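Colleague: Turn this into a model:
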Amino acid sequence: MTLLGLLLLLALLPAASARSRHLPKAASDPVFGPRQVQGVLGGSVTVKCFYPPTPTNTHDRKYWCKQSGPRCVTLVATTYVAPGYQDRIALTDHPEEENFQVTISELGLGDRGIFQCGVGVNGRGLSHTVNVSIVEAPPVAEPAELFYLKLRSTWTVSCSFGKDTVDKRRYLCKKEKDGCRDIIDSSQKFDPAYRGRVLLTFEDPPGSFRVTMTQMDWEDTGLYYCGFDEFGDESKRKELDVFVYEDKNFPQLKTTVTGKTGSSVTFECLFEPVMKSSTRYLCKWREQGGCDRIIENTGYVKPGFEGRVALFQSPGDRTVSVLLNQLQAKDEGFYWCMSDELKELQSSTQLKVVEGEPELRVEKLVEARAGSRVDLTCSYPCKFYSYEKYWCRWNDTSCSMVPAQDQGLPGPGATCHTANKTVVLSFDPVTKGDEGWYWCGVKRDGVFGEAVAVKLLVSAGSDAKHSPELLDVDSSRESGAVHRGGAYSDAEVRKGAVPESSDESQGSNTLALVLGPLAGLILIAVTAFAVFRYRQLKRS
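Modeller: Take a look at the predicted model:
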């Protein structure tokens, strides 16, 4: 019985794992081109074929061959043209655009049939099949628009059908066995499976619209149609052929981030450093359509998000880190990294907010008098001991790092006291110009971790409020020397940040009460013994 169960298990395992092993054609044969091409007798056609831009593919042989039984006869290749095709066929490689083009002129009926465009050796390399047909006179069918997209990248397509379609329903659908599955339409109805990753926006001229779809996956390969409703007339739509392939150099970003209430999350966005003029922004996807902008690199911050969100650019790895702190349950949703250039670098991430407490602890609101000394203290747990800690001052374009004390720069200084696991930002003295938002955060290997915010208010009066555990305002400066940069000595900060507990004080008093009488008894015993010995010596 045991043997039978084992055999049954072994029979089921391959079937279960086969689904994960069998990747789509895009993974095993990433060359892509048109499915059908139609030309006019005596005219010309151009066929464009795409290939992954690997170093091997870039320098490898490209070819166009005609299927003849089991063989595929080469008509043109990188360094070859077949007899009979001289001066009427050409192959041009565009490796920077990830494609090569084959142009055939003086078309005859012999130019129709099944062809292959490919990279490498015929029949043993990477190839794509194209069906070429020849008609005697125009018109010819409009070819499908081709899209060659990287895995996890973003697809953007624009469709226009004229101003007469402004009041009609416009849509994007995907062809399936039983019809065309609606993805999204102009009334902002969308397929639930695409929630948070598809967006339809209207463009000029009137009647035009654009569809953006993020996080492109293998299953997104296929035929799509954009069009408008006109009594079921299929001629009122445009065919779009989408092919997804894997580029191992394309960054794979997180599709979901999770943060605790009151804490923070980081969205990683891609951008092209050489395009310094491009506008980059983070927006929140809306169920009713559109994407609500939160922050832009131009300095715009949505009202209500001041002190909560900041952009940090990292040109070295082509990313922008967007930090959002003081998380609330209503912040949950889908956030898009957008740019007005290089649409494929746009991305979307789902934010989930769970109950919990931030691991970094600060006083959220600090009020102080101008001219006094202020210490903003940020406590961190042992898990962040090896992380880089920082304080920064928030502004509408970023959060500027506060220079460390040992850099010897003027102004506030940030020091870390590992004994109490605190990072202290000191102002000595604090001025009205220091008022604003300050962030305390951690980083590891250049990647931003948790961050918390403090709002500092500076008044000229004497009614400032503070917490004795997290803020020390000392205008008299009678308690010893102050280091350059405005930070207390280690002993002073420990005293201010972590007060001695009452339990420790009671323990010290109890110990004194026990040791005092015991020492007295020992002294009496020693004195009595000395007197006894003295008398013995005197008698002798």
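Colleague: C-alpha from now on. contacts and neighbour counts both.
Modeller: Noted.
Colleague: chain center to the longest strand along the chain: distance?
Modeller: The residue-count maximum for a strand in the chain (DSSP state E) belongs to strand 447-459. Centroid separation for strand 447-459 versus its chain: 22 Å, with Cα atoms, centre = their mean, to the nearest Å.
Colleague: which element follows it toward the C-terminus?
Modeller: helix 490-497 (DSSP states H and E).
Colleague: Give the buried residues for that following helix.
Modeller: Across helix 490-497, burial judged by 16 or more other Cα atoms under 10 Å covers 490, 493-494, 496-497.
Colleague: which residues of the chain fall in helices?
Modeller: Counting by DSSP state H, one finds helices in the chain at the ranges 2-21, 25-28, 55-59, 490-497, 502-539.
Colleague: Please identify which of the ones you listed is closest to Gly69.
Modeller: helix 25-28 (22.8 Å; Cα to Cα).
Colleague: Another for comparison:
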Amino acid sequence: MAFLSLIFLLTIVQADSAISNSSPIFGPKEVTALVGGSVTVKCFYPRTSVNKHSRKYWCKESTQHCSTIISSNGYVSRGFEGRTSIIDYPENGLFIIEISNLVRRDMGPYKCGIGLNDKGLSFRVKLDVSAGSIIPEEAQLFYVEQHGSVTITCAFGDASDRRYLCKLTKYTCATIIDTNGNIDPFYKGRILLSNLQTPGSFNIIITQLQKQDSGLYLCGTGNYGAEGETKKLDIHVYEDVLISKQQPILNGVQGGSVSVECHYEPKESKTTKYWCKWNENECTFLINNLGDVRDDYEGRIVMHDSPENGTYTVILNQLHNGDEGFYWCMTSGEQERKSSTELKIMEETGQPSLAVDNEIHAVAGAPLTITCTYPCLYADYEKYWCKWKNTGCEPLISSEETQAGLVVSCDKGNRILSLHFDQTSLSDQGWYWCGVRKGGHYGETYATYLQVQGVLRNAEEPLRPNEEPSDVVSQNRIVPLNNANKEASNDIPAESHKESKHSTVLLSVLIPLGIIFLLLATAFFVVKFRLFKHSDLVSVGSYRTNISMTDFENARQYGAKDNVCVAEAHETQIGGKDDYIVTTNSPKEAGKSKAKRNSKEDVEMAYTTFLLNSENIQPRGSQQQ
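Modeller: A predicted model of the protein is given here:
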């Protein structure tokens, strides 16, 4: 009979404990105070609009009912006037009861609750009033909504010992995480232990909390049950219908994308939001809302903030096997919310739904169209293109045009979303995303890189391997800039380019003039050379001249015959006694020619005539003989 009674009592205790644990109201299970001292009891409740305005109370249990000691309506029981108070903090979901001048008869079971009577939501608290001088340390309370997070700070003197968190069971304290790298599989990917700057201090963060996480914990140094220090923690996880349920597992495919929606307190919209990838020792930063992006994630990750509803969405595309793991949403606000999500790459599920060329080459100054095909699944979704930046990827929806000349069009019949460029430029180079969204929620995306080529080359040059004839524009072909040319062009100031342009124009004028002048000079010297080649240097007295050999040839043709017709010869002494000039002119004409005798032409003709008729002239001495 006694055995049956014990079983019955244990059943009642367990049932009562289950009711207490299922209630959304939470407080300390037991508090201890000294006689004549005071005690403070914190009771938490969900922050719904109904709870915020409902009556809060503190009552003492008896066998029949729970007699109200004090309530938020202003009621105070006899015997507690002047030594008890209740303060409600609806914005924090918390009300605090304080009792002073404690006596032994104040000991016993109490309840803190919400409602018009003691039948409402409540939590049982045991008050112990001790006559001793030492008060045992109470457990630190943590009241967390389901799928939420909690940050625990533990500080101890010795920083060299092992640091750990364990959960109390009936017989032991099971290790959850420690600095030796041990992690309970149930908490993998959603718990992190990090040391603080103060020696011996460390933080423990648990995300994606579940109802099973409620219970008593110990954080400490050393080993449980042996040496070291410990601190008791009491965590209560309640279900809040206002909190959106986080998707615990995301499935992606090779080359595809995933999107994660993170939540934060809307009143703290100016706080920093960031996303990181979890590992055993830290959470590696990937992106935040300030425009900071990890280098190896540029072009494949973006964050969209929606402060009006307290959410931000992170999209990761170009997925590969190395992306598998756990990712955390985090904020820097006072009511900081953290959540974790596991990403798995499903190799068997096939290809991404959206299809775009992985890399596109364009010609500077030429039009371009990039196409993205989508399945029937996204027929009712809003489709968009956007150019990736570290601060985001602002969607450009169908039929919308920007000042940069970008137009998005959708061929619903063929399920093709196109992005048109009127005229590409080097500034258009970069990452472009094709994506879908519905009801303000972002869905699948696909990224492609646009490479714009911008250096001119003659079209006559042969095409290099893998180059298309379409690259030829206006008798010139566009080829990529190499890094050296880019750096050199960046170092040249604008004024140098202008001076170089003027110099080019000047040279284009002077060079043809110089060529013409050179041709004229060459022709002149060739003619002179030919004339000089047919001339001999002849001396007439003290006068030297060039006489053309053609003159002598002409003279030989007429010399003998013309001399026959000469009536008489006239002799004129020029120099010495042996120098004569013979002329066939009359005396009257001779007088005329005498006036021109000093000219070069007269001298040449006189000497030529002299040579031709020298055989017919006899010296005076011979005539006398």
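Colleague: TM-score for these two?
Modeller: Here the TM-score for the pair of chains, by TM-score structural alignment, normalised by the length of structure 1, is 0.78; 450 aligned residues with a Cα RMSD of 2.5 Å.
Colleague: contacting residues for Ser201 of structure 2?
Modeller: Residues near Ser201 of structure 2 by Cα atoms under 8 Å, 6 or more residues apart in numbering: 153-156, 159, 195.
Colleague: excluding its backbone neighbours, what's nearest the residue nearest the centre of structure 2?
Modeller: Central residue of structure 2 (Cα atoms, centre = their mean): Asn390, 3.7 Å from the mean position. Spatial nearest neighbour of Asn390 of structure 2, chain neighbours left out: Gly291 (5.1 Å); criterion: Cα to Cα, 6 or more residues apart in numbering.
Colleague: Gln313 of structure 1 is in contact with Ser321, isn't it?
Modeller: Yes - using Cα atoms under 8 Å, Gln313 of structure 1 is in contact with Ser321, at 6.3 Å.
Colleague: list the contacts for the residue mapped onto Pro248 of structure 2 from structure 1?
Modeller: Aligning on TM-score structural alignment places Pro248 of structure 2 opposite Thr255 in structure 1. By Cα under 8 Å, 6+ apart, the residues touching Thr255 of structure 1 are 215, 348-350.
Colleague: can you rerun that using 10 Å?
Modeller: 152, 215, 267, 334, 347-351 (Cα atoms under 10 Å, 6 or more residues apart in numbering).
Colleague: And the residue opposite Tyr385 of structure 1 in structure 2 once aligned, how far from Cys410 of structure 2?
Modeller: With TM-score structural alignment as the criterion, Tyr385 of structure 1 lines up with Ala379 in structure 2. With distances taken as Cα to Cα, to the nearest Å, Ala379 of structure 2 is found 11 Å from Cys410 of structure 2.
Colleague: what's the burial count for Thr2 of structure 1?
Modeller: 7 (other Cα atoms under 10 Å).
Colleague: re the thing from before, map the residue nearest to the centre of structure 2 across to structure 1 for me.
Modeller: That one, Asn390 of structure 2, aligns with Asp396 by TM-score structural alignment.
Colleague: same thing with Ser122 of structure 2?
Modeller: For Ser122 of structure 2, the aligned residue in structure 1 is Ser127 (criterion: TM-score structural alignment).
Colleague: How many residues are close by that match?
Modeller: So Ser127 of structure 1, with other Cα under 10 Å, has 26 neighbours.
Colleague: OK, contacts around it?
Modeller: Here Ser127 of structure 1 is in contact with 29-33, 49-51, 62-64, 115-121 (Cα under 10 Å, 6+ apart).
Colleague: Neighbours of the closest residue in space to Glu230 of structure 1 that isn't next to it in sequence, how many?
Modeller: In space, and not counting its chain neighbours, Glu230 of structure 1 is closest to Lys236: 7.0 Å by Cα to Cα, 6+ apart. By other Cα under 10 Å, 14 other residues sit near Lys236 of structure 1.
Colleague: OK, contacts around Lys236 of structure 1?
Modeller: Lys236 of structure 1 touches 161, 225-230, counting by Cα under 10 Å, 6+ apart.
Colleague: Switch these over to CSV; also include neighbour count and distance to Trp285 of structure 1.
Modeller: Shown next, in CSV, are the contacts of Lys236 of structure 1 (neighbours: other Cα atoms under 10 Å; distance: Cα to Cα, whole Å):
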residue, neighbour count, distance to Trp285 of structure 1
Phe161, 19, 26
Tyr225, 23, 23
Cys226, 26, 22
Gly227, 23, 24
Phe228, 27, 24
Asp229, 14, 26
Glu230, 14, 30
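Colleague: Which two of these have the greatest separation?
Modeller: Tyr225 and Glu230 (14.2 Å).
Colleague: quick revisit: can you put the buried residues of helix 490-497 of structure 1 in CSV and add distance to Gly179 of structure 1?
Modeller: Converted to CSV, these look like this (distance: Cα to Cα, whole Å):
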residue, distance to Gly179 of structure 1
Asp490, 73
Val493, 71
Arg494, 71
Gly496, 71
Ala497, 68
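Colleague: for these, which one is nearest Pro429 of structure 1?
Modeller: Taking Cα to Cα as the measure, Pro429 of structure 1 sits nearest to Val493 out of those, at 16.5 Å.
Colleague: Might one say that the match of Asn390 of structure 2 is in contact with Ile294?
Modeller: No - in this structure, Asp396 of structure 1 is not within contact of Ile294 by Cα atoms under 10 Å, at 11.1 Å.
Colleague: who touches both of those two?
Modeller: Common neighbours of Asp396 of structure 1 and Ile294 (Cα under 10 Å, 6+ apart) are 300-302, 305-306, 309-310.
Colleague: Put the buried members of the residues you listed into a ChimeraX selection.
Modeller: Here is the ChimeraX command that selects only those of the shared contacts of Asp396 and Ile294 of structure 1 that count as buried (16+ other Cα under 10 Å):
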select :301,306,309,310
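Colleague: Kindly indicate which of the shared contacts of Asp396 and Ile294 of structure 1 lies nearest Glu176 of structure 1.
Modeller: For the shared contacts of Asp396 and Ile294 of structure 1, the nearest to Glu176 of structure 1 is Lys302 (41.1 Å; Cα to Cα).
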